[in-house]
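Asks: Could you work out the structure for the sequence below:
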Amino acid sequence: MIAEKIKAQLRTGVLEYCVMQILRRGEVYASDIIDELLEEDLIKVEGIIYPLLMRLKHENLVQYEWSEAQNGLPKKHYQLTDSGQNTIKALDQTWIEINKSAKKIKKKTDEQLKTAKETNEEK
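Replies: Purely as a prediction, here's the structure:
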């Protein structure tokens, strides 16, 4: 179904933006990113995050270091690089502009549909 394809594409872009926002806060474990995204219903399965983090790392937007977790096992904690910090700042402005434009278009569409419906009911 085409709607599902479009929703998946929208989610992909928003997911990357949200992951970078979480990383903007400072060092974080992948499991913390996953927990927040699951809580906000942005992902259904956690496996999608690891490839995304690796892609961001290869693009020099994210870096990671190993540290010892409470159970004594090593864990990666991730953070944005300077390039990642600059990128998320630029994305913030784009997000504001896109969100504003999309809301205006939706509002105009809703108003036109409401007017058309009222016109049809009067006939």
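Asks: alpha carbons only for contacts and neighbour counts from here, please
Replies: Will do.
Asks: Output the longest helix belonging to the chain.
Replies: Counting by DSSP state H, the longest helix found in the chain is helix 82-122.
Asks: by contact count, what packs against that helix?
Replies: Packing partners of helix 82-122 (3 or more CA pairs under 8 Å, 6 or more residues apart in numbering; DSSP states H and E): helix 2-24.
Asks: Name the residues of the helix it packs on that are buried.
Replies: By neighbour count on 16 or more other CA atoms under 10 Å, the buried set for helix 2-24 is 12, 15, 17-24.
Asks: and for comparison, fold this next one:
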Amino acid sequence: MSVRSQLLKGILEGCILAVISKETIYGYELTMKLHALRIEVSEGSIYPILLRLQKEKLIVGEMKKSPSGPNRKYYTLTEKGEEALQDFKRHWGQLKGPVDKLLGKGDEE
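Replies: Next up is the predicted model:
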């Protein structure tokens, strides 16, 4: 597993919660949104995380009719999910600054 994929695995849950907090979304659409942000992740990686987030009651999935094709499961954030997202944002902020500083981001070399 590459360094990039290991780093991504650690933050992907928070990224997924952030996307779902902005809109009700289904799995494939979520994957496409992440790709548009240049977060390369496969659908095969997304669905197990969505299942786990549902079990943890951070999101809720609801089957809805699709304008084209089969029904889709749309995900929304729960109150507990919103709290988890806020925790992620706080922890990310606490980690990002020191790592950027350590890596010399913004320093002129």
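Asks: ok, back up a step: between the buried residues of helix 2-24 of structure 1, which sits nearest Glu68 of structure 1?
Replies: Ranked by distance to Glu68 of structure 1 (CA to CA), these are led by Leu23 at 19.2 Å.
Asks: Now distance to Lys107 of structure 1 too, for the buried residues of helix 2-24 of structure 1, in TSV please.
Replies: Output for the buried residues of helix 2-24 of structure 1, formatted as TSV (distance: CA to CA, whole Å):
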residue	distance to Lys107 of structure 1
Thr12	24
Leu15	25
Tyr17	24
Cys18	25
Val19	29
Met20	29
Gln21	27
Ile22	30
Leu23	33
Arg24	32
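Asks: out of these, who's nearest Pro74 of structure 1?
Replies: Relative to Pro74 of structure 1, the closest of the buried residues of helix 2-24 of structure 1 is Leu23; by CA to CA it sits at 19.3 Å.
Asks: List the contacts of the alignment partner in structure 2 of the closest one.
Replies: Under the alignment (TM-score structural alignment), Leu23 of structure 1 pairs with Ile20 of structure 2. Ile20 of structure 2 is in contact with 75-77, counting by CA atoms under 8 Å, 6 or more residues apart in numbering.
Asks: Name the nearest residue to the residue nearest in space to the middle of structure 2, ignoring sequence neighbours.
Replies: In structure 2, the C-alpha nearest the mean C-alpha coordinate belongs to Ile16, at 1.6 Å (CA atoms, centre = their mean). Using CA to CA, 6 or more residues apart in numbering and skipping the chain neighbours, the partner closest in space to Ile16 of structure 2 is Leu30 (7.6 Å).
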